[in-house]
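Asker: What follows is a protein structure lacking sequence information:
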């Protein structure tokens, strides 16, 4: 996907998140984020948006902490969120392609990284906001484009879980396969006592396979929905649930 597509997705998803949060109300519980209410979700996502904006707008070339969570609620909180989201979208859209700033996952450029990361961040949290409208997470209609979902799985496996801090590890080497059934996309994840190693394709026999539509797999791997299909050793699916959280 191109940077402009990620920015467009970020724009749409942020607006959808705000609409769902407003409809649910800031007191509503967020089933996909146990212990959170909508106000926590909106404060967190809005803080991340401002944090990301600062790197691109102010050209920080090393890590800088975020501003912290605002002491706002209700209409004021939603206005604050919408303003920060709009500034992030406008900053990314107006930044030069070669902007030099800090980033933390492999990408063609810092701008490409931030557009991609914030599009996925906001999409997952849009789903969280919609879960606060009622019903169980598995009953919510998945509205994630297939190509975007595939990219998000790539980012999760080749980015976040290629880092030393990934806790998805096994004492005995095991192989986890992820298969998107609505597009020709398969990932093989080798698990051991070291960092997970992911490859595209069926490059080894799998001990466990997670399969389903790309959009559902994407949200499942982010621990937002049950896995649509599990075959083989279910303990690896449980391991992912218990150890894959990204902080």
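Answerer: Alright, I've got the coordinates. Note that the coordinates shown come from a computational prediction; the quantities given were computed from them, not determined experimentally. Residues are numbered from 1 along each chain as shown.
Asker: make it CA atoms for all contacts and neighbour counts henceforth
Answerer: OK.
Asker: So the residue in the chain sticking out farthest from the centre, which state does it fall into?
Answerer: Distance from the C-alpha centroid of the chain, by C-alpha atoms, centre = their mean, peaks at residue 172 (28.6 Å). Secondary structure for residue 172, judged by DSSP: H, G, I helix; E, B strand; the rest coil, is coil.
Asker: just checking, it touches residue 193?
Answerer: Yes: counting by C-alpha atoms under 8 Å, residue 172 touches residue 193, with 7.5 Å between them.
Asker: about what we covered before: okay, the nearest residue to the residue farthest from the centre of the chain once chain neighbours are set aside and residue 176: tell me how far apart.
Answerer: Closest residue in space to residue 172, ignoring its immediate chain neighbours: residue 192 at 6.1 Å, by C-alpha to C-alpha, 6 or more residues apart in numbering. Between residue 192 and residue 176 the computed distance is 11 Å (C-alpha to C-alpha, to the nearest Å).
Asker: what's near enough to touch residue 241?
Answerer: With contact taken as C-alpha atoms under 8 Å, 6 or more residues apart in numbering, residue 241 is in contact with 221, 223.
Asker: adding another structure so you can compare the two:
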């Protein structure tokens, strides 16, 4: 249910990067990105490419733990007036190099660890899904159609529940603690792929179950629309919502990533 292999994650880093680059032909990279309003498309592309290079470095150099301060992807505001003919090949080469680095190590090697988890396995999945979301950001800004394999989208949704969701609770405890309470559960149900998640908010940290279960509020829709909703790229308007809409709205606001 919504989980790809390590080998597929590595391959999809390259595939998603190439799909992103293919959308840039003739594009004005100076347009603002509505879903990342502080960036232009140019700056978004620099963010993606530098994220690849940061992950590549920590795998190749076998950093014992992740060091976010060494990522050049965190401040890209200085990049303006660059051309797709330059940025496109740079992104593709960066993705290919990262995939090669990941394929050359044991997925469970304890390098670039985060929260005690093996870095190669974690970052192969995280970088693939980072590229999916930012590809959507870019094509949405450029008014280019977006298509994705539902299997990849389902993997994205489950990866969000295992990475971004607990990250929000750890980083913003004052905000997220108000979501915790008896009976506070959220059911995400994909209608176009076998992917269902129940998010249990009855304890101090969310617990995620991959199953069908009655919840305080349920959201049903195509799996990529669910992904866009939890990443706050779209509202839940137009999706099927049953139950406690207030809990859902507060949840989506406070677990932003």
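Answerer: All right, it came through fine. Everything quoted here is computed from the prediction, not taken from an experiment.
Asker: Report the TM-score for the pair.
Answerer: After superposition, the two chains reach a TM-score (TM-score structural alignment, normalised by the length of the first structure) of 0.84; 239 aligned residues with a C-alpha RMSD of 2.5 Å.
Asker: Give me the aligned partner of residue 184 of the first structure over in the second structure.
Answerer: The pairwise alignment with the second structure assigns residue 184 of the first structure to residue 194, based on TM-score structural alignment.
Asker: count of neighbours near that match?
Answerer: Neighbours of residue 194 of the second structure under the rule other C-alpha atoms under 10 Å: 14.
Asker: Alignment lookup: residue 42 of the first structure to the second structure.
Answerer: Residue correspondence to the second structure (TM-score structural alignment): residue 42 of the first structure is matched to residue 45.
Asker: tell me which strands and helices whatever helix or strand its match lives in is in contact with?
Answerer: Residue 45 of the second structure belongs to helix 41-60 when assigned by DSSP states H and E. When contacts are defined as 3 or more C-alpha pairs under 8 Å, 6 or more residues apart in numbering; DSSP states H and E, helix 41-60 of the second structure packs onto strand 32-33, helix 84-103, helix 119-142.
Asker: Of the ones you listed, flag the one that's most buried.
Answerer: Stretch with highest mean neighbour count among these: helix 119-142 (a mean of 22; mean count of other C-alpha atoms under 10 Å).
Asker: Could you identify the helix or strand that succeeds that one?
Answerer: helix 150-162.
Asker: so how much does that next one differ from the first structure once superposed?
Answerer: Superposed on the first structure, helix 150-162 of the second structure shows a mean distance of 1.9 Å to its aligned residues (mean C-alpha distance after the TM-score superposition for the first structure).
Asker: which of the residues in that helix are buried?
Answerer: 150, 151, 152, 153, 154, 155, 156, 157, 158, 159, 160, 161 (16 or more other C-alpha atoms under 10 Å).
Asker: From those, pick the one nearest residue 93 of the second structure.
Answerer: residue 152 (21.7 Å; C-alpha to C-alpha).
Asker: residue in the first structure matching that closest one?
Answerer: Residue 152 of the second structure maps onto residue 148 in the first structure, by TM-score structural alignment.
Asker: Which one of residue 192 and residue 176 of the first structure is surrounded by more residues?
Answerer: Shown here are residue 192 of the first structure and residue 176; by other C-alpha under 10 Å, residue 176 has more neighbours (23 against 16).
Asker: ok, residue 191 of the second structure - contacts?
Answerer: 220, 221, 222, 223.
Asker: how does it look with 10 Å?
Answerer: Counting by C-alpha atoms under 10 Å, 6 or more residues apart in numbering, residue 191 of the second structure touches 220, 221, 222, 223, 226.
Asker: Hmm, the first one is touching residue 242, no?
Answerer: To tie it back to what came earlier, the one meant is residue 220 of the second structure. Yes: applying C-alpha atoms under 10 Å, one finds residue 220 of the second structure in contact with residue 242, separated by 8.6 Å.
Asker: okay, and the common contacts of those two?
Answerer: residue 187.
Asker: quick one, which of those two is more surrounded?
Answerer: Taking other C-alpha under 10 Å, residue 220 of the second structure and residue 242 do not tie; residue 220 has more neighbours (20 against 14).
Asker: how far away is the more buried one from residue 153 of the second structure?
Answerer: Look at residue 220 of the second structure and residue 153 of the second structure: by C-alpha to C-alpha, they are 15 Å apart.
Asker: what does residue 93 of the second structure give?
Answerer: In terms of C-alpha to C-alpha, residue 93 of the second structure sits 24 Å off from residue 153 of the second structure.
Asker: Same question for residue 172 of the second structure.
Answerer: Counting by C-alpha to C-alpha - residue 172 of the second structure and residue 153 of the second structure are separated by 26 Å.
Asker: swap in residue 168 of the second structure?
Answerer: Counting by C-alpha to C-alpha, the gap from residue 168 of the second structure to residue 153 of the second structure is 21 Å.
Asker: Same question for residue 179 of the second structure.
Answerer: Taken as C-alpha to C-alpha, the span from residue 179 of the second structure to residue 153 of the second structure is 26 Å.
Asker: now do residue 99 of the second structure
Answerer: 19 Å.
Asker: Tell me who's in contact with the residue nearest to residue 167 of the first structure when sequence neighbours are not counted.
Answerer: Sequence neighbours aside, residue 243 is the residue nearest to residue 167 of the first structure in space, at 5.4 Å (criterion: C-alpha to C-alpha, 6+ apart). Applying C-alpha under 10 Å, 6+ apart to residue 243 of the first structure gives the contacts 166, 167, 168, 169.
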